[in-house]
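J.: Pasting the sequence and the predicted coordinates here, then a few questions.
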Amino acid sequence: MMITEKNHSVMFILSGFSEYPELQVPLFLLFLIIYAVTVVGNLGMIVIIRINSKLHTPMYFFLKHLSFVDFCYSTIVTPKLLENLVVQDRSISIKACISQFSIGVTCVVTEMVVLAVMAYDRFVAICYPLLYPISMSPKLCAVLVTVAYAWGIISSIIFTYSLLIVSFCVTKIINNFVCEYSVILSASCSDKHFSETIFFIFANLNTLSTLIIILTSYLFIFVTILKMNSVSGRYKAFSTCASHLTAITIFYGTILLLYCIPNSQNSWLFVEVGSVFYIVVIPMLNPLIYSLRNNDVKETFKKLMHLKIISQ
């Protein structure tokens, strides 16, 4: 059963952080600053990579798309969060809620695949450096990124379909600030077994498959680094992986913490804070993580700022 006219009248109320009215203004200002930094950081990273020829490498090609996905994901959720912090009416239609979820899933799954591809890129660069220019050709990089976006869209279609086939009968208060799969499905008044099974299979497939690629790649990388005789060579090899390791540790660590704890009433605050970190903060952190350890990025940023000052 697809969404019916009855379903169109169903509304969700995103009540996230409403239990702390005295924090509404401080949270609004905090999230506004985070969103501004996210937009500037990710779009700035894309511009810097495009204009600096030294950064026209596979790793930064993938990073450019990671920044784009982070920007899109944050933009899908954060403006609605900011709106809910300053208005009394926190309702959202079932259609809008599922649309937000659908686009969000596309971004999250795409990011998972891109992070796995970046791990593979580091594996080839460190374990087979002589073959790296051939193995990671521009054509292959374009194919890998296309696969990442395509699988993100396919996963989103599958998850969205599993929500569209159920019926929604009542207005539901969601104790969160974002439309997640579990909270949308909780408002269903029809059989949810098939939808829950689909979500379980594909959510675990996406997480485990990308994690296996990442962990396998880094297992070979660490073995190769340990075999190096030069201390400086080991440091250089490890430093090229440090930013990516930091990003995947934060990303997957937050996901595992969020979805491996029971959703009891006592854990709602943890879930809300964890969701904020996962959805709002991580897209801001990624460009900072990758830029802080890269002199080429910092030098290009300084030149851009210098040109801006001169033009003024």
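T.: That came in fine, so what should we check first?
J.: C-alpha from now on. contacts and neighbour counts both.
T.: Fine.
J.: What are the boundaries of the strands in this structure?
T.: 11-14, 91-93, 172-174 (DSSP state E).
J.: Looking at those strands, spot the one closest to F301.
T.: Proximity to F301 (C-alpha to C-alpha) singles out strand 11-14 among those, at 38.5 Å.
J.: L292: what's it in contact with?
T.: K298 (C-alpha atoms under 8 Å, 6 or more residues apart in numbering).
J.: actually V271, not the one I typed
T.: L258, N263.
J.: Now with 7 Å, please.
T.: Going by C-alpha atoms under 7 Å, 6 or more residues apart in numbering, V271 touches L258.
J.: hmm, back to that, please identify the most buried of the strands of the chain.
T.: Highest mean neighbour count among the strands of the chain (mean count of other C-alpha atoms under 10 Å): strand 11-14, with a mean of 22.
J.: Serialize the strands of the chain to a markdown table and add fields for distance to Y218.
T.: Formatted as a markdown table, the strands of the chain follow (distance: least, C-alpha to C-alpha, whole Å):
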| stretch | distance to Y218 |
| --- | --- |
| strand 11-14 | 40 |
| strand 91-93 | 43 |
| strand 172-174 | 39 |
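J.: how about those, which one is nearest Y259?
T.: By C-alpha to C-alpha (comparing all of the strands of the chain), the closest turns out to be strand 172-174, at 17.0 Å.
J.: alright, now check it against this:
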Amino acid sequence: MDVSEFFLLGLSDDAELQPLLCPLLCVLFLSMYLVTVLGNLLIILAVTSDPHLHTPMYFFLSNLSLADISFISTTVPKMIVDIQTHSRVISYGGCLTQMSIFILFGCMDSMLLSVMAYDRFVAICHPLHYTIIMNPRTCCIFILVSFFVSLLDSQMHNVIVLQLTCFKDIEISSFFCDPSQLLNLGCSDTFMNNIVSYIIVAISGFLPTSGIFFSYYKVLVSILRVPSSSGMYKAFATCGSHLAVVCLFYGTALGVYLSSAISLSPRKDVAASVVYTVVTPMLNPFIYSLRNKDIKKAMWRFLSRTISA
């Protein structure tokens, strides 16, 4: 059947629990959203306002924070409004738009993590040439390439869904327009579309992860050659926050993929998606601010200037 709108099943379809769950879920997700936006915004403001942080690493970090804000803003505000108004309808065009922006900034996160891994590789393995290799022009090129690759990925998914002439159902077992679920709702043979989609995901996921693994393999080899334990600790410390974010991002993404592949319960898939789309962007600012002395100092200086002004 042809459709003009979809029906998002949300987090729970139990009518008896709705009066109790709705206020709690609104408060919970609004709080998580505000913490995510304020935490990432604080990192951006601290980096841009402090001359000591005008380095490639913190330039990429501020762009990662901007991508995280955009990523969570794609799904959570719509979900909060739907819970509050008890309306789970999303138009066909709105669904495609949400899916495209979701993929864009999700892929952008992955690309930026790969670029930040390369930055750590150059800083540790080629410290004398770091300022030459990671010059401002190169850093801007990395950001632009990451954005356009992510944009290409999102639009290719959009084209695949647009080729579906009809849908066998209008119910999406999630709180947002999940691209994999949209493909499965197609009433025509979607085998080739699924193959193309998997190839796109493999490329957009395989390339960044390959870059991360290669960079940290070189970093590990270089660190093991350091004779002093203090030098090794210092080298590891420069990578600690980034490694934690990488593990969190790809760990939750892998958890979502495995849960959707193994689990037969759509509710469990939704719970895994919440962790990936909401919890991960919220924790990133805490990981960087708690493990990074420069960020903490810059934040305190920024807050002190703001309060005194």
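T.: Sure, I can see it. This one's a predicted model, so the numbers in the text were calculated from it and none came from an experiment.
J.: tm score of chain vs chain?
T.: Once superposed, the chains reach a TM-score of 0.94 (TM-score structural alignment, normalised by the length of the second structure), with 306 aligned residues with a C-alpha RMSD of 1.7 Å.
J.: rewinding a little: Y35 of the first structure: which of the strands of the first structure is closest?
T.: Comparing these by C-alpha to C-alpha, strand 11-14 comes nearest, at 19.3 Å.
J.: which other residues reach the closest one?
T.: Taking C-alpha under 7 Å, 6+ apart as the rule, strand 11-14 of the first structure contacts 90-94, 171-178.
J.: Next, count neighbours for G44 of the first structure.
T.: Using other C-alpha atoms under 10 Å, G44 of the first structure has 18 other residues around it.
J.: Which of the strands of the first structure sits closest to S291 of the first structure?
T.: Nearest to S291 of the first structure, of the strands of the first structure and by C-alpha to C-alpha, is strand 11-14 at 34.8 Å.
J.: which residues of the second structure does that closest one align to?
T.: Using TM-score structural alignment, strand 11-14 of the first structure lines up with residues 6-9 of the second structure.
J.: starting at the chain centroid, how far to the matching stretch?
T.: Chain-centre distance of stretch 6-9 of the second structure: 23 Å, with C-alpha atoms, centre = their mean, to the nearest Å.
J.: Same question for stretch 202-211 of the first structure.
T.: That offset, for stretch 202-211 of the first structure, works out to 14 Å (C-alpha atoms, centre = their mean).
J.: What span of the second structure is that stretch aligned with?
T.: Against the second structure, stretch 202-211 of the first structure falls on residues 200-209 (TM-score structural alignment).
J.: average distance between that stretch and the first structure?
T.: For stretch 200-209 of the second structure, the mean deviation from the first structure after alignment is 1.1 Å (mean C-alpha distance after the TM-score superposition for the first structure).
J.: Excluding its own residues, what touches that stretch? List them.
T.: Contacts for stretch 200-209 of the second structure (C-alpha under 7 Å, 6+ apart): C107, S110, M111, S114, D153.
J.: Now the two most distant members of these.
T.: S114 and D153 (16.2 Å).
J.: doesn't F175 make contact with L11 of the second structure?
T.: Yes: between L11 of the second structure and F175 there is a contact under C-alpha atoms under 7 Å: 6.3 Å.
J.: ok so, going back, redo the contacts of stretch 200-209 of the second structure as TSV? Include distance to L144 of the second structure.
T.: Putting the contacts of stretch 200-209 of the second structure into TSV (distance: C-alpha to C-alpha, whole Å) gives the following:
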residue	distance to L144 of the second structure
C107	13
S110	14
M111	11
S114	14
D153	14
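J.: Could you turn the buried ones of those residues into a PyMOL selection?
T.: Here is the PyMOL command that selects the buried residues among those (16 or more other C-alpha atoms under 10 Å):
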select buried, resi 107+110+111+114+153
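J.: burial of the alignment partner in the second structure of I46 of the first structure, as a residue count?
T.: In the second structure, I46 of the first structure lines up with I44, judged by TM-score structural alignment. Neighbourhood size, I44 of the second structure [other C-alpha under 10 Å]: 20.
J.: again, but for I48 of the first structure
T.: I48 of the first structure has 20 nearby residues by other C-alpha under 10 Å.
J.: Am I right that it is in contact with E299?
T.: No: judged on C-alpha under 7 Å, I48 of the first structure makes no contact with E299 at a distance of 9.7 Å.
J.: Next, the contact list for N284 of the second structure, please.
T.: Here N284 of the second structure is in contact with V245 (C-alpha under 7 Å, 6+ apart).
J.: Let's see that with 10 Å instead.
T.: Residues near N284 of the second structure by C-alpha atoms under 10 Å, 6 or more residues apart in numbering: 36, 39-40, 64-65, 68, 241-242, 244-246, 248-249.
J.: And for L130 of the first structure?
T.: V124.
J.: what about it, distance to C241 of the first structure?
T.: To C241 of the first structure, L130 of the first structure is 18 Å away according to C-alpha to C-alpha, to the nearest Å.
J.: on that earlier part again, can you tell me which of the contacts of N284 of the second structure is nearest R291 of the second structure?
T.: Closest to R291 of the second structure, out of all of the contacts of N284 of the second structure and judged by C-alpha to C-alpha, is S241, at 6.2 Å.
J.: picking that back up, would you format the contacts of strand 11-14 of the first structure as CSV with distance to A150 of the first structure included?
T.: Below are these laid out as CSV (distance: C-alpha to C-alpha, whole Å):
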residue, distance to A150 of the first structure
R90, 33
S91, 32
I92, 28
S93, 27
I94, 25
T171, 34
K172, 32
I173, 33
I174, 30
N175, 32
N176, 29
F177, 28
V178, 24
